[in-house]
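*Asks:* sequence first, predicted model second:
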Amino acid sequence: MTVSRVVELEGHIIDSGMMQACFGIVMDLDGQFDVEEFRVGRSKTEESYCRMTVLADDPATLRSIVHELHQHGANPADPQDAEVTAAPADRVVPPGFYSTTNHPTEVRYEGEWLPVERIEMDCAVVVHPADEVGANAATDDGPQERPWAETKVLNAVSEGDLVVTGETGIRVHPPERPREKRAFGFMQGGVSAERPSESTIAQIAEELQHVKDDGGDVLVVAGPAVIHTGAREALAELVREGYVDMLSAGNGFAVHDLERDRYGTSLGMDTETLDHPRKGHKHHIYTISEVIRAGGIRAAVADGLVDSGVMYECIENDVDYVLAGSIRDDGPLPDTITDAVEAQNALREQAHEADMVMMLSTLLHSVAVGNCLPSTTRVVCVDINPATVTQLLDRGSAQAVGMVTDVGTFLPTLADYVLTRS
């Protein structure tokens, strides 16, 4: 018995590779396809359209094929309302719940397509009906007039939440490769240390300026290497001049930044001379104790204990920062969030506000923030280790630039372009 389903693809499906990928999925999963209609966009703005019938030998195989096609933006031609099932208990989702991608998504509810708010990958979709009251209401003033949908991480699901299950009534819109050549999107062919770094940094600086000119927010995700490599002053200057709106880092980054202010070293090494002063290995723990004694970073700045660096500029310029702790932290600093779920939620709030994210030499924090980002957010990932850059760009974002280079070279050059050449 042969079963079939008609699906549609719309947009720049040829040059983005979407159509080719969908054809490959059908064949790889032992299905067949029959293209019923195909219209080619003949200009940079005109979109293409493909309507095809997908065939399989049994319903289970067809479901698998349609599921994979759905992740790549192929949507059923005969949409129906999404299936919703009430969560049986707090933090418990119904079997077969729909697990989100990081692409813009809509769900069909009562005949209306609802954009899913706060989209990120590996979440459940919860639908809030019109006239809903209580904690899930859209405003504190009472019930909302129209239904709406949002993502929820599993530990935020409440008993009774209407969770989308199955694949019916869901539309996914993967970002498409822009036809015009810009910094974001043109480096999708892979990661290479041999790309022209100077010109790429210049384009990143231009994009950063565009984001700020448009009133957007920039999130910097930074690792201790920013301090070790001597890029501290460049990042501090970008913060001071208003090019950084949020900072996400770990306890180690803040400690080394503060140590540089207090002792002129980072993890015991003088970042200018590369010397290791006597007892320098104790500087980081001395720094932690002094900041704890002061009552935290903000108090240390207010008391004049700290008067330079990235954390200092964040305090002085009201830049929001999240320091997420780990099992290996010394101290930690009073500002460090040691509860993993609390830290994750704080990172998530920053990620959803960001229009551009610069991930600088930190694999773990970059992955943590990357897990919360929609695929449409501009991302710059810089690391001397190619594996770090590849892992971040493999997430499927079409708005990403990857550079395999020393962050100690990247940041001063970026600051130079932004602050003196723009």
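*Replies:* Nice, I can see it.

*Asks:* could you use CA atoms for every contact and neighbour count after this?
*Replies:* Noted.

*Asks:* pretty sure Arg179 sits against Ser43.
*Replies:* No - in this structure, Arg179 is not within contact of Ser43 by Cα atoms under 8 Å, at 9.7 Å.

*Asks:* those two: which is more packed in?
*Replies:* Taking other Cα atoms under 10 Å, Arg179 and Ser43 do not tie; Arg179 has more neighbours (14 against 9).

*Asks:* next one for the comparison:
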Amino acid sequence: MTVSRTVELEGHIIDSGTMGECFTVVMDLGGEFEVEAFEVGRHAHDESYCRLAVTADTEGDLREIVHELNQLGATVADPRDAELEAAPADGVVPVGFYSTTNHPTAVRVDGEWIPVENPEMDCALVVDRDESDPVVRTKTLNAIEVGDLVVTGEAGIRVDPPERPREGSGAFGFMQGGVSSERPSPSLIGEIADEMRSVRDDGGTVLAVCGPAIVHSGGRDALADLVAAGHVDALSAGNGFAVHDLERDMYGTSLGVDTEHLEHPRSGHKHHIYTISEIARLGGIEAAIEAGAVEGGVMYECVRNDVPYVLAGSIRDDGPLPETITDSIEAQNAIREQAHEADLVLMLSTLLHSVAVGNCLPSTTSTVCVDIDPATVTQLVDRGSAQAVGLVTDVGTFLPMLRNELLE
């Protein structure tokens, strides 16, 4: 005896490949499907519609198939309200809880579809009935509190993945990013600059996610110029980036190497730890700037121009600097707050922080990932940040070109 359920697909399901993906999911998971209705959009802006009867051997198999289809944007026909179950303890979710994507999502509560606030991948959905109208939010598992009403199962959940219409939408069109070192970099950088101008003109926020290679490769001054000119509104980095940016100003080196002449000054390998010691002695980055110990660089421009920054620590940090957040959950929450405010994210040569920020971003946020290693861009996209445009190039070349596009 088999079990079945009817699901529906709407939108640009042919051009974006969604329909084919749904067919593949059903077959890969051992199910079968029958197309009950199929209407093809005949013009560029027309949407298509498909209704499938999905069959599986057991209810468990069917539930798994429907879950995967839901992640791709399929919805169950004749939906019921979402199933809610109270969390049994702090940090514990009910069995069978719904694990989120980073796509715009709505949950059916009391017969009404309610948009989820701040969509984020790998979270639980919690319904708050304390407001005048129900509110649905994402919560990380460690933030779950006993009694939270957690969405379970697949019923009453509607996911809306960004689609690729036939006419496309430039470098930032969904699923048009890809990864290639053969891209026409000047033209793509021009498009990125245009997007940054557009975000600025609309009063939006550009978040720069920075790795130490920016300093090592000579891109620091260009990034500092962009911060000073108001093209970067927030910065997320690790202890290492800030240390080497400050070291460059205080000692003329980055990790002990003169980035202009590529020389190794005597005792240069100690410069980064001397930098941390001096900044700590002066009371922190802002105090060091006020004292005149730091006179330029990215962190300098962030302080001088009131650009907020988050420095998230790791197990391998030296020091660290006084401003570095060493509690990983506290750092994650600070990064999450930045990510939710961002309209455009530049991920600049850092795998660790790119993936960390990417995990917090909704799929509707324009994202650019620049790295000399294609594996960094690939891993980011594989982790779910499919909206990312990947540019495989030296960040020390990219940033001066971007600065020239925006400032000259």
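*Replies:* Sure thing, it's come through. Computed from a prediction, not measured in an experiment: that's the story for all the values here.

*Asks:* TM-score for the pair, please.
*Replies:* The TM-score (TM-score structural alignment, normalised by the length of the second structure) is 0.97; 407 aligned residues with a Cα RMSD of 1.3 Å.

*Asks:* Val345 of the second structure - how many residues pack around it?
*Replies:* By other Cα under 10 Å, neighbour count at Val345 of the second structure equals 26.

*Asks:* look up how far Glu180 of the first structure lies from the aligned partner of it in the first structure.
*Replies:* With the correspondence set by TM-score structural alignment, Val345 of the second structure lines up against Val357 in the first structure. For Val357 of the first structure, the distance to Glu180 of the first structure equals 21 Å [Cα to Cα, to the nearest Å].

*Asks:* show me the helices in the stretch 301-408 of the second structure, by range?
*Replies:* For the stretch 301-408 of the second structure, helices defined by DSSP state H, counting those that start in this stretch occupy the ranges 328-341, 351-360, 374-382, 395-407.

*Asks:* list the buried residues for the longest one?
*Replies:* Within helix 328-341 of the second structure, the residues that qualify as buried by neighbour count (16 or more other Cα atoms under 10 Å) are 331-332, 334-336, 338-341.

*Asks:* what's next to it, contact-wise?
*Replies:* Outside of helix 328-341 of the second structure, the residues within contact range by Cα atoms under 8 Å, 6 or more residues apart in numbering are 118, 205, 207, 234, 236, 310-314, 325, 356-357, 360-362.

*Asks:* could you rerun that using 7 Å?
*Replies:* Helix 328-341 of the second structure has contacts (Cα atoms under 7 Å, 6 or more residues apart in numbering) with 118, 205, 310, 312, 325, 357, 360-361.

*Asks:* can you flag the buried ones in these?
*Replies:* 118, 205, 310, 312, 325, 357, 360-361.

*Asks:* Glu247 of the second structure matches what in the first structure?
*Replies:* Match for Glu247 of the second structure (TM-score structural alignment): Glu259.

*Asks:* do the same with Ile144 of the second structure
*Replies:* By TM-score structural alignment, Ile144 of the second structure lines up with Val157.

*Asks:* hmm, Arg91 and that match touching each other?
*Replies:* Yes - counting by Cα atoms under 7 Å, Val157 of the first structure does reach Arg91; the two are 4.8 Å apart.

*Asks:* in the stretch 1-150 of the second structure, which spans are helices?
*Replies:* Counting by DSSP H, counting those that start in this stretch, the helices of the stretch 1-150 of the second structure are 18-28, 59-71.

*Asks:* okay, these, which one's buried deepest?
*Replies:* When the helices of the stretch 1-150 of the second structure are scored by mean count of other Cα atoms under 10 Å, the highest mean neighbour count falls to helix 59-71 (a mean of 19).

*Asks:* neighbouring contacts of that one?
*Replies:* With Cα under 7 Å, 6+ apart, helix 59-71 of the second structure has contacts from 3, 22, 26, 29, 55-56, 101, 154, 159.

*Asks:* state the distance from whatever residue of the second structure lines up with Ala205 of the first structure to Phe398 of the second structure.
*Replies:* Taking TM-score structural alignment, Ala205 of the first structure has Ala193 as its aligned residue in the second structure. As for Ala193 of the second structure, its distance to Phe398 of the second structure is 11 Å (criterion: Cα to Cα).

*Asks:* what does Val209 of the second structure give?
*Replies:* 14 Å.

*Asks:* which one of the helices of the stretch 301-408 of the second structure lies closest to Ala293 of the second structure?
*Replies:* Closest of those to Ala293 of the second structure is helix 395-407, at 25.4 Å (criterion: Cα to Cα).
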